[in-house]
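Participant: sharing a model that was predicted from the sequence below.
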Amino acid sequence: MEIAINILLVDDVEYTRELLRSILLSCLNEQKITMTAKFSHSSTGLDIPKRITDEKINLVYLDIELPTTTGLTVLKQIRQAHPDMMVVMVSGESSPDNVTNSIKMGANGFIVKPFNSDRVIESLKAYIKKEYKI
């Protein structure tokens, strides 16, 4: 079985997006099934629901702190337009409010920056298990 995943990384810091991309690629290379990934990036969080549709995104990693909006606002927009989309929130601020609000609003996970590779890998495996029952 070959799996192709379109992943959208939303973070205002390019280094953070590239680090997350690198961890995800490493995880993909370790899988026992053939997997490929196409990555899209956003630094602002604007027009994310439209981009999800236009770019056929399967999985979103979404920062809470963005320059033009908040990740929670974007999460709400995603849930309205794409209720089954897997969205993993990422933040340098792991306050109980951030985590609780994210989960209440429909996030499928929460990863604290700096990234723990194991948590990123767990989120990708959760997506694969949910979508492909592997």
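Facilitator: Done, it's in. Numbers count the residues shown, from 1 in each chain.
Participant: okay, CA-based contacts and neighbour counts for the rest of this
Facilitator: OK.
Participant: the helices in this protein, which residues?
Facilitator: Ranges of helices in the chain, per DSSP state H, are 14-30, 48-54, 71-81, 96-104, 117-132.
Participant: could you say what helices and strands the second one packs with?
Facilitator: Judged by 3 or more C-alpha pairs under 8 Å, 6 or more residues apart in numbering; DSSP states H and E, helix 48-54 is in contact with helix 71-81.
Participant: may I see the buried residues of the helix it packs on?
Facilitator: Under the neighbour-count criterion of 16 or more other C-alpha atoms under 10 Å, helix 71-81 has G71, L72, V74, L75, K76, Q77, I78, R79 buried.
Participant: closest one to I64 out of those, please.
Facilitator: For the buried residues of helix 71-81, the closest approach to I64 (C-alpha to C-alpha) belongs to G71, at 3.9 Å.
Participant: rewinding a little: with distance to E65 added, can I get the helices of the chain in TSV?
Facilitator: Formatted as TSV, the helices of the chain follow (distance: least, C-alpha to C-alpha, whole Å):
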stretch	distance to E65
helix 14-30	12
helix 48-54	15
helix 71-81	6
helix 96-104	10
helix 117-132	19
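Participant: and the comparison structure, right after this:
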Amino acid sequence: MAKRILIVDDAAFMRMMIKDMLTKGGFEVVGEAENGVKAVELYQELKPDLVTMDITMPEKDGIEAVKEIKQIDPNAKVIMCSAMGQQMMVMEAIQAGAKDFIVKPFQQDRVVQAVEKLLK
């Protein structure tokens, strides 16, 4: 069975790009959220195997969303997606419970590799 993934990014273009990469990599994208509030709601509803989470978003950023998701499910697997120059935020996200991070602009092999590593 394909592993189920929730994609969280405030940019529709980025969600589409990640979805395309993951689908080609053999994963099933079960949901998309444009902010941290929606991410937490969808996590509870869909119970995905993994979440890709943007850091900078309106309403609730990725770090706050990771903290909430980890409270709901301590075993949640979250990969942070960050732009260059967000190293401090990436460290904060890892401390909040994220398992890995990928840097924009994304390279398909790196995205698929990070997801596969966490889902083994």
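Facilitator: Yep, that arrived. Owing to the predicted nature of the structure, the values given are computational and were not obtained by experimental measurement.
Participant: out of the helices of structure 1, which one sits most buried?
Facilitator: Across the helices of structure 1, averaging neighbours per residue (mean count of other C-alpha atoms under 10 Å) puts helix 71-81 on top, at a mean of 19.
Participant: for it, which outside residues touch it?
Facilitator: Outside helix 71-81 of structure 1, the residues that touch it by C-alpha atoms under 8 Å, 6 or more residues apart in numbering are 45-46, 48-49, 62-65, 85, 87, 89, 101-102, 105-107.
Participant: quick check: angle from it to helix 96-104?
Facilitator: Relative orientation of helix 71-81 of structure 1 versus helix 96-104 (axes from the mean of the first three to the mean of the last three C-alpha atoms, to 10 degrees): 10 degrees.
Participant: superpose on structure 2 and give me the mean offset of helix 71-81 of structure 1.
Facilitator: Helix 71-81 of structure 1 differs from its equivalent in structure 2 by a mean of 0.6 Å after superposition (mean C-alpha distance after the TM-score superposition for structure 1).
Participant: also stretch 97-104 of structure 1?
Facilitator: Once fitted to structure 2, stretch 97-104 of structure 1 is off its aligned match by 1.3 Å on average (mean C-alpha distance after the TM-score superposition for structure 1).
Participant: kindly report the same for stretch 17-24 of structure 1.
Facilitator: Mean deviation for stretch 17-24 of structure 1: 0.5 Å (mean C-alpha distance after the TM-score superposition for structure 1).
Participant: what span of structure 2 lines up against stretch 53-71 of structure 1?
Facilitator: Aligned by TM-score structural alignment, stretch 53-71 of structure 1 falls on residues 44-62 of structure 2.
Participant: rewinding a little: need the max-distance pair from the buried residues of helix 71-81 of structure 1.
Facilitator: Using C-alpha to C-alpha, the buried residues of helix 71-81 of structure 1 reach their maximum pairwise distance at G71 and R79, which is 12.1 Å.
Participant: OK, contacts around the corresponding residue of structure 1 for K77 of structure 2?
Facilitator: K77 of structure 2 maps onto M86 in structure 1, with residues paired by TM-score structural alignment. M86 of structure 1 is in contact with N58, L59, V60, A107, N108, Y127, counting by C-alpha under 8 Å, 6+ apart.
Participant: of those, just say which sits nearest to H41 of structure 1.
Facilitator: Nearest to H41 of structure 1 among the contacts of M86 of structure 1 is V60, at 9.9 Å by C-alpha to C-alpha.
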